[in-house]
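Novice: after the sequence you'll find the predicted model.
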Amino acid sequence: MRRWPSLVVFLVLAFAAAFVASRFLPDAWYVALQKPAFNPPDWVFPPAWSMLYVLMAIAAWRVWKRDGLSAAIVLWLVQLLFNAAWMWLFFGLHRPDAALADILILLILIVALAFAFWRRDRWAGGLLMPYVAWVAFAAVLNHALWQLNPAV
């Protein structure tokens, strides 16, 4: 199961995390928040995240083909949990402070994952670079939202 069928498994796992996260979407609470000038329009997020989920699945698949179940693949699964948890913390619980803690941990995990993947397969590590950049931006955005809305 290290060829094409395993790619489908990684895509399903990545989009399963996306599906779980999508149970918690922006609501009236989010609409009422003050937003920084660099906050992207809402329509940007679904296509950006969809592309990132595809890239992270392909990256994990490339490492899986080479090493099978490894610490790097386990790290990939762990970061998926933190990825999905952010939506629950931010949009579900309305806790930008807790979401910020989550996304900072997520960013550390993704950077570690990119290095782990890079050592095994340079393409796999490179495929995670847009994810690193986007989550770094999302962390800055999360922090700005928290600072602009201290009462929440």
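Specialist: Ah, there it is.
Novice: from now on I want contacts and neighbour counts done on CA atoms only, so please keep to that.
Specialist: OK.
Novice: please point out which parts of the longest helix seen in the chain sit buried.
Specialist: Taking DSSP state H as the criterion, the chain has its longest helix at helix 96-120. Residues 96-97, 99-100, 102-104, 106-107, 109-111, 113-118, 120 are the ones in helix 96-120 that count as buried (16 or more other CA atoms under 10 Å).
Novice: pull the contacting residues for the residue nearest the centre of the chain.
Specialist: Closest to where the C-alpha atoms of the chain average out (CA atoms, centre = their mean) is Asn83, at 4.2 Å. When contacts are counted by CA atoms under 8 Å, 6 or more residues apart in numbering, Asn83 touches 17, 21, 103, 106.
Novice: I'd like to know which elements the next helix or strand after the longest helix of the chain is packed against.
Specialist: Once the chain leaves helix 96-120, the next helix or strand it forms, by DSSP states H and E, is helix 122-127. Applying 3 or more CA pairs under 8 Å, 6 or more residues apart in numbering; DSSP states H and E, we find helix 122-127 packed against helix 45-67, helix 96-120.
Novice: now the shortest one against helix 96-120, angle please.
Specialist: Here helix 45-67 points in a direction 40 degrees away from that of helix 96-120 (axes from the mean of the first three to the mean of the last three CA atoms, to 10 degrees).
Novice: next, the one to line up against it:
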Amino acid sequence: MRLIGRHGGNRRWTGSWPCFAATGAAVAAAAATSARAVDADGDWYRSLRKPLWEPPPWAFGAVWTPLYATIAYAGGRALYTASHRRERGLLAASLAVNLTLNAGWSRLFFGLRSTRAGLLGTVLLDVSNVELIRRVARTDRTAAAALLPYAAWCAFATALNASIVRQN
């Protein structure tokens, strides 16, 4: 498989596995951290008033699983195609901040039992998504496009969280 970079150069994917392994491990850690904090069956969450358009509980796992895989793919691809060490470092930092905010939302919302703290967390995640996509697009437009469903789902989550804040 060959990658034709935006600068016109050819690069083989051989040797890319460390980038994909690193992003896969980081994404798995964020997903596990987030999953441990979520308590959608707990009394507190069940007592909250929620909008009628809230997805059923099973939908969250069905959506997040491929989104996490896409984040790992896009991150690994962008890190591999980055042409300079500084660019790779900035991409890695942006991804790390994004994954920290991603996992942090569950701690804010469920751990603190604070819909408002959760809303702040998800707004910060949305800002981080825009920054991450912008940075990734400089390196690899395909990887940036792969992140768009993640950003869209997070924007939906922000709207859902905001609705829960308004109703409670």
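Specialist: The structure has been received and is ready for your questions. Just so we're clear, the structure is a prediction, and the values are computed from it rather than from any experiment.
Novice: got a TM-score for the pair?
Specialist: The TM-score (TM-score structural alignment, normalised by the length of structure 1) is 0.93; 149 aligned residues with a CA RMSD of 1.4 Å.
Novice: circling back to that earlier point, out of the helices and strands packed on helix 122-127 of structure 1, which gets nearest to Pro36 of structure 1?
Specialist: Pro36 of structure 1 lies closest to helix 96-120 among these, at 14.1 Å (CA to CA).
Novice: mean shift of that closest one relative to structure 2?
Specialist: With mean CA distance after the TM-score superposition for structure 1, helix 96-120 of structure 1 departs from structure 2 by a mean of 0.7 Å once superposed.
Novice: where in structure 2 does that helix fall?
Specialist: Under TM-score structural alignment, the match for helix 96-120 of structure 1 in structure 2 covers residues 115-139.
Novice: which residues does that stretch contact?
Specialist: Against stretch 115-139 of structure 2 from outside (CA under 8 Å, 6+ apart): 6, 75, 78, 81-83, 91, 94-95, 97-98, 101-102, 104-106, 108-109, 143-145, 147-148, 151, 154-155, 157-158, 161-162, 164-165.
Novice: swap in stretch 76-94 of structure 2?
Specialist: 5, 16, 19-24, 128, 131-132, 135-136, 139-140, 143.
Novice: swap in 7 Å and give it another go.
Specialist: Here stretch 76-94 of structure 2 makes contact (CA atoms under 7 Å, 6 or more residues apart in numbering) with 16, 19-20, 23, 132, 135-136, 139-140, 143.
Novice: take the helices and strands packed on helix 122-127 of structure 1 and write them to CSV, including distance to Lys35 of structure 1.
Specialist: Below are these laid out as CSV (distance: least, CA to CA, whole Å):
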stretch, distance to Lys35 of structure 1
helix 45-67, 15
helix 96-120, 13
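Novice: closest one to Gln34 of structure 1 among the ones you listed?
Specialist: Comparison of these against Gln34 of structure 1 by CA to CA identifies helix 96-120 as nearest, at 12.6 Å.
Novice: about what we covered before: I'd like the contacts of Asn83 of structure 1 written out as TSV, with distance to Leu55 of structure 1 added.
Specialist: Shown next, in TSV, are those (distance: CA to CA, whole Å):
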residue	distance to Leu55 of structure 1
Ala17	14
Ala21	18
Ile103	19
Leu106	16
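Novice: now the equivalent of Pro130 of structure 1 over in structure 2: closest residue in space, sequence neighbours ignored.
Specialist: Using TM-score structural alignment as the criterion, Pro130 of structure 1 maps onto Pro149 of structure 2. Leaving aside its sequence neighbours, Pro149 of structure 2 sits nearest to Leu67 (CA to CA, 6 or more residues apart in numbering; 7.3 Å).
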